[in-house]
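Peer 1: sharing a model prediction with you, sequence too.
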Amino acid sequence: MAEATPGLDHALAGDHLLAQGQFAQAFDAYASALQAQPQNAYWRFLAGESLFHLGRYEDCVALLHDLNPGADAALAIEHAMTLGRALQLTGQHTAAEMQLIKAFMLDPGHEEAAYNLGVFYEQAGMPEQAVSFLQAAAQRHPHSVRLHYNLGSCLAQCGQTAAAASALRATLTLHPAHVEAHHNLALLYLRQGRLAQGWPHYAWRFNRHAHEGAIADWQPHTPALPADLHGHTVWVQGEQGIGDELFFMRFLPALHALGARVHYQLCNTKLAPLLCQPAFASLVQTPPPEAPAPLRLQIGDLPLALGGTQANHYPAAVPLQANATLRARLQQQHPLLASPRRKLGLAWRAGTQAQPQGFATQRWLQKSAPLDGILDVLATLDVEVVVLQRELQPQEWAHVQTRLGEDRVLDASGYDQDLDELLALLSCLDGLVGVSNTNVHLCAGLGIGGDVLVPAPAEFRWQEEGSPSPWFPGFAVHRQSAGADWQAPMATLAASLHARYGVDQRQ
């Protein structure tokens, strides 16, 4: 009887556990197998693969960095891909790129090798480089959903809107319920002003899927509202971030105009003071019923649910009013707010940038414009500056004071917790300068405009081209082009502000 291969039983157990997603137990099994055959490259690779799936990226690198696959070409590709991904996730980007290129060069037709290299370049902020790999790979593998999807995402980041839409439509042809492809195609269409095409895809947005998508084979259902809503009750649930909820609240008056009784539940409780504003006096503030209601929807679906009345319509921001007593108190506390000199609010970043939790495309809403470039412009103006930047850092505040002068600036970064106070503060301003954030939505309601710096690719609310955006007609738009720096938008910002506020004669 032939002797059993040493460690084989443990390795076979590891194979089974790895296939079942039991990665910790799989690693233990392969470790036991390696005690019998320490030089077995394949088992060592599978132990490293188990560590990768456990998120133990540093341990994975330590185990695999000197592994020699020998003449096994398939193992060489798998080893280079796993090691490359682990190196990237431990911040060793140059070494990661070398391994991922190695995997691709070993077999340029390997679908996963091309995908991994494309994702690497996308996450490294090099979408043009990603496109060069993903386009060729998608042609070789026309049925790969992930290649078409990531190609569409990278093309959108490069400003190639038509090609991006084509790749996302190809994704949906292969996988009609691909949530991310629907969401990103919606943003492309809406950014182009193709609202009737965009809103149906927007029903697949990420947050709605996260809320409802536990159901197998989930698809969004948005009820079509009757043309005459007299006698009907519509239950509307707020959603998304503060700025998003504020934006979509502009569609609520259309329900009232059609005769509906509107019950509204806020998502962001900071917005509660808004519901006391005259514009929202008709809303009933109650939670939705436990039992399903026939006319119950999320606020982001209002444009779609309203159908023909809103499909290609840009309703204005809901008019807001500031509390005069609070405004007077703020002006007493901060004399700069009461001075006759014109005042601009300033914020140069918005959103939250998270860290990737694995090797996959991570997308989050984060916007920023170069502070020094904005300060270069503001320093030449005859204005005072109210800093509205959320999470303002001490060194940033010191830098603003140094550049503009302590007598010309006010730190108002702490007024974002109380909406009534924030509205009173904003009502003291003549305009805003910086990136789009909650303050832009509030100022639009107060009838205050400004100048918005829009990073590429633009949010759909600022559209793909032109100024101003039809969603915010009071704001001049200064766009960063895909792959370009901020020199051109800073020049148009300077011209816009100089025309309205004049040059500081004290310069």
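Peer 2: The structure has been received and is ready for your questions.
Peer 1: please make it C-alpha for all contacts and neighbour counts, starting now.
Peer 2: Noted.
Peer 1: nearest residue to residue 426 other than its sequence neighbours?
Peer 2: Excluding the flanking residues, the one nearest residue 426 by Cα to Cα, 6 or more residues apart in numbering is residue 443, at 6.7 Å.
Peer 1: hang on, residue 195 packs against residue 309?
Peer 2: No - using Cα atoms under 8 Å as the test, residue 195 is too far from residue 309 to be in contact (12.0 Å).
Peer 1: of those two, which one has the most company?
Peer 2: Using other Cα atoms under 10 Å as the criterion, residue 195 and residue 309 rank with residue 195 on top: 21 against 12.
Peer 1: where's that one relative to residue 308, distance?
Peer 2: Separation of residue 195 from residue 308 (Cα to Cα, to the nearest Å) stands at 11 Å.
Peer 1: with residue 432 instead?
Peer 2: Taken as Cα to Cα, the span from residue 432 to residue 308 is 34 Å.
Peer 1: higher neighbour count, these two?
Peer 2: residue 432 (26 against 12).
Peer 1: pasting the second one now:
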Amino acid sequence: MSSLFKEALRAHQAGQTTAAEFFYRQAIAAGQEVRSARNNLVLLLVNRRAFAEAKALLAEAVAGPGADAASHFMLARLLAAEGDETAARASLERASSLDPTAIPVRLELARLLAAKGEFQAARERLDDAGPGRTPGEVAAILQGRAEIEMAWADRDPAGEALHLDAAEAALREALALAPRGATIVNNLAMLLRRRGALEEAETLARQLPALAPRAPESALTLAAVLAGRDPGREEEAVAVLRQALAQWPDDATLHYNLAYSLLRLGRLREAWPHYARRFERPRTTHRPMKGPRWDGAPTQAPLLVWAELGFGDVLQFARFLPQVAARAPNLILACQPALMPLFRHLPAVAQVVDVAKPLPPYGAQIALLDLGLALGIETVDLPGPIPFLTPPPDDGRWREIEAAPSPRIGIVWVGNRESGPARSTSLDRFARLAERLDLTLLSLQMGPAVAEIAKDGAGRVIDLSPLIRDFGDTASAIARLDLVITVDTAVGHLAGALDKETWLLLPHRTGWMWHFDPERSVWYPKHRLFRQPATADWDGLFAKLEPALAEWLGRHGGSR
């Protein structure tokens, strides 16, 4: 091994990424260990999002004589990260033809198929892995199968338990073959966390620093297992992440996860600078807008405030727009089209535009979720003025709601199943509740789950989706209700922004904004929180919800 490459590898393993890049470049220029140096340099470039340079290095490698499977494989991963799945698959197939026995290539092809929802085909890629494999190779295949099953579980709520059973069985078999396999231990710990087996998950996670002492992922997994359980364990997670940041100060994922724990603990001002590092994470799909980031100082120049995440996050942070407008009166809000009719009625906003289309000129920009940093928001500043949103003017389309008997109760049972499958329940639970309490419920549900009304809600649930085109319409519907009962989705934030009484049904492990208070929210004064008593225990939650609703109906003159 050449001295330059050895020095680069030493720096790389120590987490000294700048030095590692320098020595890898020196090794390549000197013609020392070129292939390995180039591949490792590409990994570092991808981690800091220097995709263009990484892609150029790999394109040069695969175009030249003697191109190997590893270079095609790495190019495929880069193409996949850029969203070019067709080119990525072609590069993987080329890598497979050069080295048909390569397990990493099979695994990446399976992942690519799973990402497209072709789960059975992904399974088959790993089922037909060939004879004569070493225990380590078999363990890698089993890990891949577990990965596919977990992804399948996210897309198949009805079969979730079966997929997770298969994933857990595969990981336990892999662990028996490779008991010191850090990745296996990590993945099993995270799966058990998802399934609520927190004690075993923690036992496994605490092994990781010894198994992979130079990997920040060890700290990330241990912190993830500790977080979200109670304030004491959350503080432990903070300590784990701070210790890891002392060793890897530039790791953006450590900063992001630390921010999440601090936010959950209500230590907002401490959290915001770490949260602002989220765009630096290697696999984030979001990019900051061009131009200087606004620092909160007064300005007469146009200021672009832009939405980056889901509808709920945008609605939650819209409360800060009047404070922004007081410092930057020429405020441009760039958001998703479904939110534009709602935000056009905000006096604080000079212009509302589609975030996905060409933007008007601006002097500075800031992501909506960085307003906490720019404004110095602390918990004592919450909730701010409520309501901070209003429905559009009445257009006469809401007679169906107005004609419904009082009290009028709106429901939502499904959120974004891909980003948060644990947050969704089923309509049949609401239907059984309505039957027992002799209620008719009004559905604010949108998307594919609306089809469940015909099967499970007939006679007890009125479908309002034909009247709803966007969040302005949803706001108009909510304004005519007496109570909203919803899972953790954008409707919960919208109802709170409108100052509507809202009961929020939360999974056992919640988003940071619901903190640890058993029933109340600092963000929305009229929210009442109902938390699952255990992981995936919707029946236990509804057992608490039913007597509470019966008591509420008694006070509001409804059926019992």
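Peer 2: It's in. Owing to the predicted nature of the structure, the values given are computational and were not obtained by experimental measurement.
Peer 1: list the TM-score for the superposed pair.
Peer 2: Once superposed, chain against chain, the TM-score is 0.75 (TM-score structural alignment, normalised by the length of structure 1); 445 aligned residues with a Cα RMSD of 3.6 Å.
Peer 1: does the equivalent of the residue nearest to residue 426 of structure 1 over in structure 2 lie in a helix or a strand, and which?
Peer 2: Taking TM-score structural alignment, residue 443 of structure 1 has residue 495 as its aligned residue in structure 2. In this structure, residue 495 of structure 2 sits in helix 490-497 according to DSSP states H and E.
Peer 1: what does that helix contact?
Peer 2: Residues from elsewhere that reach helix 490-497 of structure 2, judged by Cα atoms under 8 Å, 6 or more residues apart in numbering: 310-313, 315-316, 319, 386-389, 412, 415, 474-475, 478, 484, 486, 501-502, 504, 524-527.
Peer 1: and the strands in the stretch 301-450 of structure 1?
Peer 2: Assigned by DSSP state E, counting those that start in this stretch, the strands in the stretch 301-450 of structure 1 fall at 343-347, 349-351, 366-368, 384-387, 409-411, 431-434, 450-454.
Peer 1: using a markdown table, lay out those together with distance to residue 402 of structure 1.
Peer 2: Shown next, in a markdown table, are those (distance: least, Cα to Cα, whole Å):
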| stretch | distance to residue 402 of structure 1 |
| --- | --- |
| strand 343-347 | 16 |
| strand 349-351 | 20 |
| strand 366-368 | 21 |
| strand 384-387 | 13 |
| strand 409-411 | 10 |
| strand 431-434 | 19 |
| strand 450-454 | 23 |
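Peer 1: contacting residues for the nearest residue to residue 45 of structure 2 once chain neighbours are set aside?
Peer 2: Closest residue to residue 45 of structure 2 apart from its sequence neighbours, by Cα to Cα, 6+ apart: residue 54 at 5.8 Å. Neighbour list for residue 54 of structure 2: 41-43, 45-46 [criterion: Cα under 8 Å, 6+ apart].
Peer 1: assign residue 54 of structure 2 to helix, strand or coil.
Peer 2: Secondary structure for residue 54 of structure 2, judged by DSSP: H, G, I helix; E, B strand; the rest coil, is helix.
Peer 1: likewise residue 366 of structure 2?
Peer 2: Judged by three-state DSSP, the three-state class of residue 366 of structure 2 is strand.
Peer 1: which residue in structure 1 aligns with it?
Peer 2: Alignment note: residue 366 of structure 2 maps to residue 297 in structure 1; criterion TM-score structural alignment.
Peer 1: where's that match relative to residue 269 of structure 1, distance?
Peer 2: Distance, residue 297 of structure 1 to residue 269 of structure 1, using Cα to Cα: 19 Å.
Peer 1: and these two? which has more neighbours close in?
Peer 2: Neighbour totals were compared for residue 297 of structure 1 and residue 269, and residue 297 leads with 19 against 11 (other Cα under 10 Å).
Peer 1: residues in contact with the residue lying closest to residue 373 of structure 1 once chain neighbours are set aside?
Peer 2: Distance criterion Cα to Cα, 6+ apart; nearest residue to residue 373 of structure 1, sequence neighbours excluded, is residue 490 at 6.7 Å. Residues counted as contacts of residue 490 of structure 1 (Cα under 8 Å, 6+ apart) are 373-374, 377, 478.
Peer 1: so which bits of the longest helix belonging to structure 1 are buried?
Peer 2: Of all the segments of type helix in structure 1, defined by DSSP state H, the longest one is helix 73-89. Within helix 73-89 of structure 1, the residues scored as buried using 16 or more other Cα atoms under 10 Å are 75-89.
Peer 1: from those residues, which is closest to residue 107 of structure 1?
Peer 2: Closest approach to residue 107 of structure 1 among the buried residues of helix 73-89 of structure 1 (Cα to Cα): residue 77, at 7.8 Å.
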